[in-house]
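Engineer: just coords:
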């Protein structure tokens, strides 16, 4: 049975992007070459409420590639995969090609 996690409030579920350790030709790449801490947004919560009760939506959407802080987030294992749960305001930005 597959499990699906729907984040609450302003939380974002992210699958970290692991850079390749070698090229398609088989050349090993140094670890620090592609050390960008990024991930793909898998699911987002509905948002948090302000003091007046207005909903503040999450600033990212499913499918976005985001830049993550070096530390933080909660690790969540669902089946064979590992995900990370961050608050919307902990995400540093979105990455675009």
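Structural biologist: Sure, I can see it. Remember, predicted model here, so these are calculated numbers, not experimental data.

Engineer: okay, CA-based contacts and neighbour counts for the rest of this
Structural biologist: OK.

Engineer: any idea how far residue 86 lies from residue 37?
Structural biologist: To residue 37, residue 86 is 13 Å away according to CA to CA, to the nearest Å.

Engineer: how distant is stretch 8-20 from the center of its chain?
Structural biologist: In terms of CA atoms, centre = their mean, to the nearest Å, the centre of stretch 8-20 is found 2 Å from the chain centre.

Engineer: do stretch 28-48 as well
Structural biologist: Here stretch 28-48 is found 6 Å from its chain centre; the criterion is CA atoms, centre = their mean.

Engineer: can you check stretch 8-27 too?
Structural biologist: Distance of stretch 8-27 from its chain centroid, counting by CA atoms, centre = their mean, is 9 Å.

Engineer: and that stretch, which residues are buried?
Structural biologist: Across stretch 8-27, burial judged by 16 or more other CA atoms under 10 Å covers 9, 10, 11, 12, 13, 14, 15, 16.

Engineer: then this one, side by side with the first:
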């Protein structure tokens, strides 16, 4: 099964939280900081066809998104988040 966003939506997949600190201390899941960055998995055709938005996002880009945005979806044992284009704050190089 494949997710295909519609409207001004983008499908992203969260990056995994750090399980150890830089000094090697293992963190329990409750103490792990939830990352606000993710990788783009799919982009709606409305965004790709919009002159102002086209080219700003690409599948595979690492992005930072608004903390409380989007809808979480679990599909084939993977978790995704469907967010609006406006909720993507930056592309990480």
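Structural biologist: Nice, I can see it. The model shown is predicted, which means the values in this text are computed figures rather than measured ones.

Engineer: Would you pull the TM-score for this pair?
Structural biologist: After superposition, the two chains reach a TM-score (TM-score structural alignment, normalised by the length of the second structure) of 0.77; 87 aligned residues with a CA RMSD of 2.4 Å.

Engineer: so how far is residue 22 of the first structure from the most centrally placed residue in the first structure?
Structural biologist: In the first structure, the centroid-proximal residue (CA atoms, centre = their mean) is residue 14; its distance is 2.7 Å. Between residue 14 of the first structure and residue 22 of the first structure the distance is 24 Å, computed by CA to CA.

Engineer: Then residue 75 of the first structure?
Structural biologist: Distance, residue 75 of the first structure to residue 22 of the first structure, by CA to CA: 26 Å.

Engineer: swap in residue 41 of the first structure?
Structural biologist: For residue 41 of the first structure, the distance to residue 22 of the first structure equals 25 Å [CA to CA].

Engineer: For the alignment partner in the first structure of residue 73 of the second structure, the count of nearby residues, please.
Structural biologist: Correspondence of residue 73 of the second structure to the first structure, assessed by TM-score structural alignment: residue 76. The burial count assigned to residue 76 of the first structure is 15, neighbours taken as other CA atoms under 10 Å.

Engineer: isn't there a helix covering residue 76 of the first structure?
Structural biologist: No. Checked against DSSP: H, G, I helix; E, B strand; the rest coil, residue 76 of the first structure lies outside a helix; its state is strand.

Engineer: Helix, strand or coil: sort out the closest residue to it other than its chain neighbours for me.
Structural biologist: Among residues not flanking residue 76 of the first structure along the chain, residue 83 sits closest, at 5.1 Å (CA to CA, 6 or more residues apart in numbering). State at residue 83 of the first structure, reduced to three classes by three-state DSSP: strand.

Engineer: cool, residue 83 of the second structure as well?
Structural biologist: With three-state DSSP as the criterion, residue 83 of the second structure reads strand.

Engineer: Thought residue 9 was touching it, still the case?
Structural biologist: Yes. Contact criterion CA atoms under 8 Å: residue 83 of the second structure and residue 9 qualify, at 5.5 Å.
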